[in-house]
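Enquirer: Sequence first, then the predicted structure, then my questions.
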Amino acid sequence: MIVLAHGVGEVRGLPLPGELVLQTGGVVVLASFLAVALLWREPRFAAVAPGRPPPPASAPALAPVSRESATSSARVGTFDSASARFGQAAMLLLATAVVVFGFLGPQEDEANPAPRVLYVLLWVGVVPASLLLGPVWRAVNPLRALHRLLAPLRRRPPAPLPDRGYGPAAVGLGAFVWLELVAPARDVPAVVATFLLLYAVIHTAAALRHGPTWFDRGDTFEAYSSLVGALAPVEWHGGPRLRNPLRGLAAVPPARGLVAFVAVWWGSTVFDGLSGWPGWATVRAALPVPGVVVGTLVLVALVGVVALLYRLATGRLAAALAPTLVPIAAGYTIAHYLTLLLVEGPRGLAQLVAPLHGLGEPTAVPDVVLVAAVQIAAVLVGHVVAVVVAHDRCVALLPPHRRLADQIPLVLLMVAYTMVGLFLLVIS
């Protein structure tokens, strides 16, 4: 089934029996937990000391003690090289052209690249790129180049950066997903250009105030790419080298706002799947309030439910286990947006090359069974990775007599999330 969704483009649901898919997903996640519970008795990846007591739920982070965690910042520093600065400058020129064309070019998304650049190439495309290569958006972030151009004009030294963690990025992500999924004029190029311009002004101003470290966790898209990039099979430390992706994810320290960021990320994809259900339009039309109000309330409610259920399932381990939610969100993002990327990605690139020539016919989607297999695998692999890394971190944090019992609520929640994610793929 194909339905209109997102700011632009289409999504294709699973052409498979729903009951079989749901049962298989739940069994796979539960079986993976039982396997690691029996075979995984010592921490292998966690960047915390074995036997260390868990932090309170309000704690911003755990102090890293492993070499992996201690050198993570140095690896990221590779992206501040001369080649990265060139990439950022080139991307700044491209982003400026997209914004200008968004304002001055044709106001139909079929004749203007701005909507596809934002909703497909950036929001969706950065996920597989980061999974393969690491935090690529940091390497090409045009706002870093803009900040370097404006920094000499600053009259005062940067002020200390408040410890807000991923909070600003979560707010920015909430604004973006509302625009993508709810705003009535979201496919109008001038609206997209306005969002991009405001985004650039806000984050560049913040970086001028607090220094370029603002982008690490304050910039929504850089934080998004960096979290996904923690799962990449390569790391950048004096050049690329292979690594175990589980070590990369385990090296992500807990931080303020990370639960909120992932809750907005996962909750928005749930909303997107729900809005792709054929009955959604009927339900929305039957309510005596504007559709934008209904969409906004449902989106906020879903984000809140995701965050609340997670905190109830993890208790005082909520901050420590927050990074383990990243593979779940990344897996479902790939699964849900796969056909959008395959169909609209090439069209968006064609628009960038020749924005005045319009679009040709959509790229043919690969065999539906193959697409369905990739979608299911993305959801299941994401959850299995989350189960393994969460167990490893619990083994490092908890005494032996509590390791399994304290994980059970989270595992049950992951099983539920797996089935919800697969169900939304089936009905949309």
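Expert: Sure, I can see it.

Enquirer: When you work out contacts or count neighbours from here on, use the C-alpha atoms and nothing else.
Expert: OK.

Enquirer: Can you show me the strands along this structure?
Expert: For the chain, strands defined by DSSP state E occupy the ranges 2-4, 10-12, 234-236, 240-242.

Enquirer: Who are the packing partners of the first one?
Expert: So that's strand 2-4. strand 10-12 (3 or more CA pairs under 8 Å, 6 or more residues apart in numbering; DSSP states H and E).

Enquirer: For the strand it packs on, give me every contacting residue.
Expert: For strand 10-12, contacts defined as CA atoms under 8 Å, 6 or more residues apart in numbering pick out 1-5, 336-340, 343, 428.

Enquirer: putting a second one here so we can go through both:
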Amino acid sequence: MTGGVLAHGVGSRHDLPLSPFYAFAGAFTALFVSFLALGLLWSASRFRGDEAGQPVPPLLQRLADARTTRHALRGLGLAAAAFVLVHLLLGPDDPERNPAAGTVYVLLWVGLVPASLLLGPVWRLLNPLRTLHLLLCHARGRDPGAGRPVPARVGLWPAAGGLLAFTWLELVLPEPGASGALLLFLALHAVTQLAGAVRHGSRWFDHADAFEVYSGLFARLSPLGRRPADGRLVLRSSFNGLDATPQAAGLLATVCVLLGSTAYDGFSDAPSWISAVQTSPLGRTAAGTLGLLGAVALVAALYALCAGATRLICGPLPHPLTAFAHSLLPIALGYLVAHYFTLLVTEGPRTVMMASGADSPVAPEPPLGPGGLAVLQVSAVVLGHVLGVVAAHDRSVRLFPPARAVAGQLPLLILMIAYTIGGLTLLIA
């Protein structure tokens, strides 16, 4: 695949046999049935956030917390970073023969999703910048956590900006796989993160590192979690992890970047959009930038309208914009699975083979045929929205009086339907 094709998730399959009637009918049926069932049968909050979960066996706890395990993961992260830098500096500029682009766009960006879903926020230990900051602090005899507190108003806004910059690099830049472009982005990212860590300590990465926040948000859906009260690893329902998502400033912006960028990835392959970009007087890059920003802004505007309508129906909330933002995470996950599954299972093995020394290996065929891929894509989008409805309903019955809890979810249901129509339309188109 060329650098331009690498930037798009669906990649090797553009002719999937999606039936519009069955896709939309199934989606609307699933949403309405789940909404009605929840309204009739789910009258009290059942999720307990970080308080929920059964402790894992002591042996697994000791293995996860062992210094050897942590040192090994940090060393692996540093080795992977060195591998990418060496190939960007000394390898060919052609992504067909250089595994660096595939490592960043496929193994890191896409691979972090299943890794975080299975194991939790793995990038926190693998993050080479966090490890480098730790080593520098040890060399200077300084506590890595020492520094000025990160202001509450900052929240996750730096991570949202970093994610937007990365998706711009991946989806808008004409040659996203070029070594120079990747080197420049990684250098700016490293300088920004290390400068922030020097000022605020290691907690800066929790707020500002785009990949660490990205991994941490999807880790909220992992069955493996850690209780803040005693640090114990627990097995829990994914809904409890999702319910414990902190309502930090910038959370909504971060999730909207994930949703909007995936939506842009979907419609940027449409012939009409390609023609508009190529003939735009602004130029390809400027037009693509406006398209990406417009997609993110549209997602955010629809959610803001929904939050305003909920407030009119049910009354004010302490955090009106972030109270239900966690319910968008399953939707973002569904879109990512639908758009990037084929990229991971084809370009992932190809990148590994290339890194092992193979010269321009051929990407394997996806394990599912066109029909199977179509079912997977639609199912991922629909299931993501149904999980979002469940998460929003439980939060609603906790925040609002019983008489208003179901009515207050009507704007959220309309929002879910709008997102579903958009997601399925992009897949079908």
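Expert: Everything's here; your move. From a predicted model like this one, the values you see are computed outputs, not experimental measurements.

Enquirer: returning to what we had before: which one of the strands of structure 1 lies closest to Arg44 of structure 1?
Expert: strand 240-242 (17.4 Å; CA to CA).

Enquirer: Have a look at how far, on average, the closest one is from structure 2.
Expert: In the superposition against structure 2, strand 240-242 of structure 1 averages 4.1 Å from its aligned positions (mean CA distance after the TM-score superposition for structure 1).

Enquirer: could you list every residue that touches the residue positioned nearest the centre of structure 1?
Expert: Centroid-nearest residue in structure 1: Tyr224, 4.8 Å away (criterion: CA atoms, centre = their mean). Contact analysis of Tyr224 of structure 1 by CA under 8 Å, 6+ apart lists nothing.

Enquirer: Check Leu31 of structure 2 too.
Expert: Applying CA under 8 Å, 6+ apart, the residues contacting Leu31 of structure 2 are 382, 385-386, 389, 413, 417.

Enquirer: how about 10 Å then?
Expert: Contacts for Leu31 of structure 2 (CA atoms under 10 Å, 6 or more residues apart in numbering) come out as 37, 382-383, 385-390, 413-414, 416-417, 420.

Enquirer: Going through the residues you listed, which ones are buried?
Expert: 382-383, 385-390, 413, 416-417, 420 (16 or more other CA atoms under 10 Å).

Enquirer: Pull the most distant pair out of these.
Expert: Val390 and Thr420 (15.3 Å).

Enquirer: picking that back up, among the strands of structure 1, which is nearest Leu118 of structure 1?
Expert: strand 10-12 (15.0 Å).

Enquirer: roughly how far is the closest one from the heart of the chain?
Expert: Chain-centre distance of strand 10-12 of structure 1: 19 Å, with CA atoms, centre = their mean, to the nearest Å.

Enquirer: just stretch 379-387 of structure 2 next, same as before
Expert: For stretch 379-387 of structure 2, the distance to the chain centre is 15 Å (CA atoms, centre = their mean).

Enquirer: so where is that stretch in structure 1?
Expert: Per the alignment by TM-score structural alignment, stretch 379-387 of structure 2 matches residues 377-385 in structure 1.

Enquirer: Mean per-residue distance, that stretch versus structure 2.
Expert: Mean for stretch 377-385 of structure 1 is 1.1 Å (mean CA distance after the TM-score superposition for structure 1).

Enquirer: Could you count how many residues lie near His401 of structure 1?
Expert: The number of residues packed near His401 of structure 1 is 8, by other CA atoms under 10 Å.

Enquirer: and it, what pairs with it in structure 2?
Expert: By TM-score structural alignment, His401 of structure 1 lines up with Ala403.

Enquirer: Please list all residues in contact with its match.
Expert: Residues near Ala403 of structure 2 by CA under 10 Å, 6+ apart: 314, 397.

Enquirer: returning to what we had before: okay, the contacts of Leu31 of structure 2 in TSV with distance to Gln278 of structure 2 next?
Expert: Below are the contacts of Leu31 of structure 2 laid out as TSV (distance: CA to CA, whole Å):
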residue	distance to Gln278 of structure 2
Ala37	48
Val382	33
Leu383	36
His385	34
Val386	38
Leu387	39
Gly388	37
Val389	39
Val390	42
Leu413	37
Ile414	35
Met416	33
Ile417	32
Thr420	29
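
Enquirer: Which ones among the residues you listed map onto helices?
Expert: Judged by DSSP state H, those include 37, 382-383, 385-390, 413-414, 416-417, 420 as members of helices.

Enquirer: what stretch of structure 2 does stretch 22-37 of structure 1 fall on?
Expert: Stretch 22-37 of structure 1 maps onto residues 24-39 of structure 2, going by TM-score structural alignment.

Enquirer: Mean deviation, that stretch versus structure 1?
Expert: Superposed on structure 1, stretch 24-39 of structure 2 shows a mean distance to its aligned partners of 1.6 Å (mean CA distance after the TM-score superposition for structure 1).

Enquirer: buried ones in that stretch?
Expert: In stretch 24-39 of structure 2, counting by 16+ other CA under 10 Å, buried: 24, 27-28, 31, 34-35, 38-39.

Enquirer: Please apply the same query to stretch 364-377 of structure 1.
Expert: So, applying 16+ other CA under 10 Å, buried residues of stretch 364-377 of structure 1: 371-372, 375-377.

Enquirer: repeat for stretch 177-193 of structure 1
Expert: The neighbour-count criterion (16+ other CA under 10 Å) identifies 177-183, 186-193 as the buried residues of stretch 177-193 of structure 1.
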